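Novice: Build me a model from this:
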Amino acid sequence: MLKKLKLGVVGVGNIFKYAHLPAWSAHPEVEIVAFCDVNESAAAAMAREHAVAGVYTDYREMFADKEIDMVDITTPNLFHSEVSIAALHAGKHVYCEKPDAINPEEAQRMADEAKKSGNILMVTRNNRFRAESRFLKTYIEKGHMGDIYTGRCGWQRRWGIPGSGWFTNKALSGGGPLIDLGIHFIDLSVWLMGSPKPVSVVGAAYSKFGDKHLQLSQTVQSSRNQAAYKNDVEDLASGFIRFDNGATLQIEFSWASHVEEEMAYLELRGTQAGAKLTDRECKLFTDIEGISCDITPKFPAGIHPHTENINHFVDCVQRRTEPIILPQFGVDMVKILSAIYTSAETGSEVKL
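Specialist: A predicted model of the protein is given here:
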């Protein structure tokens, strides 16, 4: 009988409640034993609802509990690295919401602490666990697409600037849709391409709708402290990434822009076939007996990707398998995001 893993949670907001909690609660090898949040009443309410005894406002006090085996971190982005490093240093395995950190230096510190501690550090990459993504990964690894030499990915919204204040506060979030949405499909694209190393980027960022959103938010949230609310992040970012194997990736991510509809997508082009993956379907494009063919695979309903991601983390902690999400991937990802922001500010290509 495997040991039942005891979990402490840092941050009990909507990301935890709707994306992480269902998976933890359903896992037979996990027991949630503590909740920590700077909002003590929120942590206490969550503890009452789930019959959990441990309630904290200081994560350091929670990490002092030697009974806790692993920690789930769903704080604002600014605190991901700080809390992760403290948890690893305290001997805990760490599962953290994306992004890994808001700058490459902090992401590297996380990776270094994970290596030093010997514990698992895994940052959410739930799109890798979609049935379509896993199918494409196998299809590509078997050589059916040939040499993947270029691609593009994006997530565009017509109007979808988050209402929560910290998402639009650069000091807390690290940026707008690029760091919020971009990390999902850039990571998925690079992973499917075989994880080549990024060597340079060119990027642009635009803030065209922030003032309008701020005015609307202040009207709707009149009972809140409006002085603390701000929107100083981009609402659209685009760019171009070069990799060490000569492959390239175009990107575009927006919270607000005048487009026909919201869509998340990636397209990869190989010498033997192409692939398109959206939030709705997966398609392959190839030639069969000299005839151009479009193929639409059909996938049965499966487990939610967030749940699959957390299940994989537990499997790694229990030493049943090796992680497919490594800390170095996070370092490379945050380097890309940071370089795109720098390129947008300077108007120049940034070497990595």
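
Novice: only C-alpha atoms for contact and neighbour calcs from this point on.
Specialist: OK.

Novice: just the helices in the stretch 1-150 of the chain please.
Specialist: 14, 21-26, 40-49, 59-63, 80-89, 104-117, 131-141 (DSSP state H, counting those that start in this stretch).

Novice: which strands and helices sit next to the second one?
Specialist: So the one you mean is helix 21-26. Packing partners of helix 21-26 (3 or more Cα pairs under 8 Å, 6 or more residues apart in numbering; DSSP states H and E): strand 30-36, helix 305-317.

Novice: In CSV: the ones you listed, plus distance to residue 250 and mean neighbour count.
Specialist: Below are the helices and strands packed on helix 21-26 laid out as CSV (distance: least, Cα to Cα, whole Å; neighbours: other Cα atoms under 10 Å):
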stretch, distance to residue 250, mean neighbour count
strand 30-36, 39, 22
helix 305-317, 25, 20
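
Novice: Give me whichever of the helices of the stretch 1-150 of the chain is most buried.
Specialist: Mean neighbour count (mean count of other Cα atoms under 10 Å) peaks for helix 80-89 among the helices of the stretch 1-150 of the chain, with a mean of 22.

Novice: one more to put side by side:
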Amino acid sequence: MRLAFIGASHWHLALYLEPALDAPGTSVVGVADPDPVFIANLSAKLGCVGDVDFRELCRRTKPDFVIALGRHCDMREEAIFLIEEGIPFALEKPCGLNLREVTELAALAEKRGSFAAVPLVFRNGDFLPRLQEMGTEGIQYMSYRFIGGFPSRYEQANCHWMLDPSLSGGGCTINLSPHFLDLAVLLMGDEVRVRQAVMSNAAWGRPIEDYSAVTLESGTNLCLVETGYIYPAPTSTFDMHYAIRSPSRYMVAHDPETVEIVSNAGEREMVRSLTTNVPHYRTFVHDAIERVCKGRPPVAGIADMVPIMRLCEEAYAKAGPLPLRAPLV
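Specialist: Take a look at the predicted model:
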């Protein structure tokens, strides 16, 4: 399996590259990114071909599988090329700037029969099956709090574009919320809608929201998704707390590895479950490679991002524009 990475200066590169390098029978044959200095250093480090043009890279190296990263505003162009070239690929979320772009890509991928995986990585872990088991009774309420570190981390990673909504599509809502919007769709059904949304850039005064609270509803069932860039912590460390209620049980995720399940009678069970996204990227990469080799479809594809992006757009519309603020240093 010959892999290539495009849009490689994305801050998530390590989450994909490290498991790709240790996947059996896999080699990285090329990397591409518009930044010539970055790509020269990365290609030298990996001992592979590097190019500033992802099209030229793919035509030179003829990879079996591509992991497509990069700016959100470039994802549509990357995906169209890969679909039309017939190259299996995985495309980082959110797969585009808006619902229109993602819907277009989903339709094109379906028409061409493309392998187009999307890292909705909770689907690759053990937490979702626990939720689905509770869901056999019907989920009444869900709440997900997932607060990440400061937006300055994107500047430190030379991904300044993440702080420009014209290039990223928005802030924590479009970046962090999709994992939980996906859980809401899976557990509450396609009819789920945004009831309320509030967003703010009060913490940092950036053009993107640094805090977001979105309430979803499906009939009488409710879900709250709360995300932000306000936790004083390094990358991949989160202020997190999940709570899920079914008619007979209450589930709480206290930390990245522990879930507590409480019955209506008050009986408590503590179980181990990986409840953040980070550990599942390794599983996602290895699973996607295996599925390409065996001719099987991905666990999640671009079509699965369509309802997520619909909810994102509904949330931004409900919240309204952010106030103009002077950036805080």
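
Novice: Can you give me the TM-score here?
Specialist: Scored against TM-score structural alignment, normalised by the length of the second structure, the superposed chains reach a TM-score of 0.84; 310 aligned residues with a Cα RMSD of 2.7 Å.

Novice: circling back to that earlier point, the helices and strands packed on helix 21-26 of the first structure into a markdown table, with extra columns for distance to residue 255 of the first structure?
Specialist: What follows is those, written out as a markdown table (distance: least, Cα to Cα, whole Å):
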| stretch | distance to residue 255 of the first structure |
| --- | --- |
| strand 30-36 | 30 |
| helix 305-317 | 22 |
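
Novice: Tell me which of these sits nearest to residue 84 of the first structure.
Specialist: strand 30-36 (13.7 Å; Cα to Cα).

Novice: residues in the second structure matched by the closest one, start to end?
Specialist: Mapping strand 30-36 of the first structure onto the second structure (TM-score structural alignment) gives residues 26-32.

Novice: Go through the second structure and flag its longest helix.
Specialist: In the second structure, assigned by DSSP state H, the helix with the most residues is helix 302-319.

Novice: Buried ones in that one, by neighbour count?
Specialist: Residues of helix 302-319 of the second structure classed as buried: 302-316, 318-319 (neighbour count, 16 or more other Cα atoms under 10 Å).

Novice: what's that helix aligned against in the first structure?
Specialist: Counting by TM-score structural alignment, helix 302-319 of the second structure sits on residues 327-344 of the first structure.

Novice: If we ignore the residues flanking it in sequence, what's nearest residue 286 of the second structure?
Specialist: residue 23 (6.4 Å; Cα to Cα, 6 or more residues apart in numbering).

Novice: What of residue 245 of the first structure?
Specialist: Here the residue nearest residue 245 of the first structure, using Cα to Cα, 6+ apart, is residue 196, at 6.6 Å.

Novice: Give the helix, strand or coil label for the one you found.
Specialist: coil (DSSP: H, G, I helix; E, B strand; the rest coil).

Novice: how many neighbours does it have?
Specialist: The local packing of residue 196 of the first structure (other Cα atoms under 10 Å) involves 17 other residues.

Novice: next one: residue 167 of the first structure
Specialist: 23.

Novice: Next, it: secondary structure please.
Specialist: Residue 167 of the first structure is classified as helix under three-state DSSP.

Novice: Which of the helices and strands packed on helix 21-26 of the first structure sits closest to residue 148 of the first structure?
Specialist: Taking those one by one with Cα to Cα, helix 305-317 is closest: 25.0 Å.

Novice: Enumerate the helices of the stretch 201-329 of the second structure by residue range, in sequence order.
Specialist: So, for the stretch 201-329 of the second structure - with DSSP H, counting those that start in this stretch - the helices run 280-294, 302-319.

Novice: now the last one against helix 75-85, angle please.
Specialist: So that's helix 302-319 of the second structure. On the basis of axes from the mean of the first three to the mean of the last three Cα atoms, to 10 degrees, helix 302-319 of the second structure is oriented at 160 degrees to helix 75-85.

Novice: mean offset of helix 302-319 of the second structure relative to the first structure (after superposition)
Specialist: By mean Cα distance after the TM-score superposition for the first structure, the fitted helix 302-319 of the second structure averages 0.9 Å away from its aligned residues in the first structure.

Novice: same check, this time on the shortest one
Specialist: Superposed on the first structure, helix 280-294 of the second structure shows a mean distance of 1.4 Å to its aligned residues (mean Cα distance after the TM-score superposition for the first structure).
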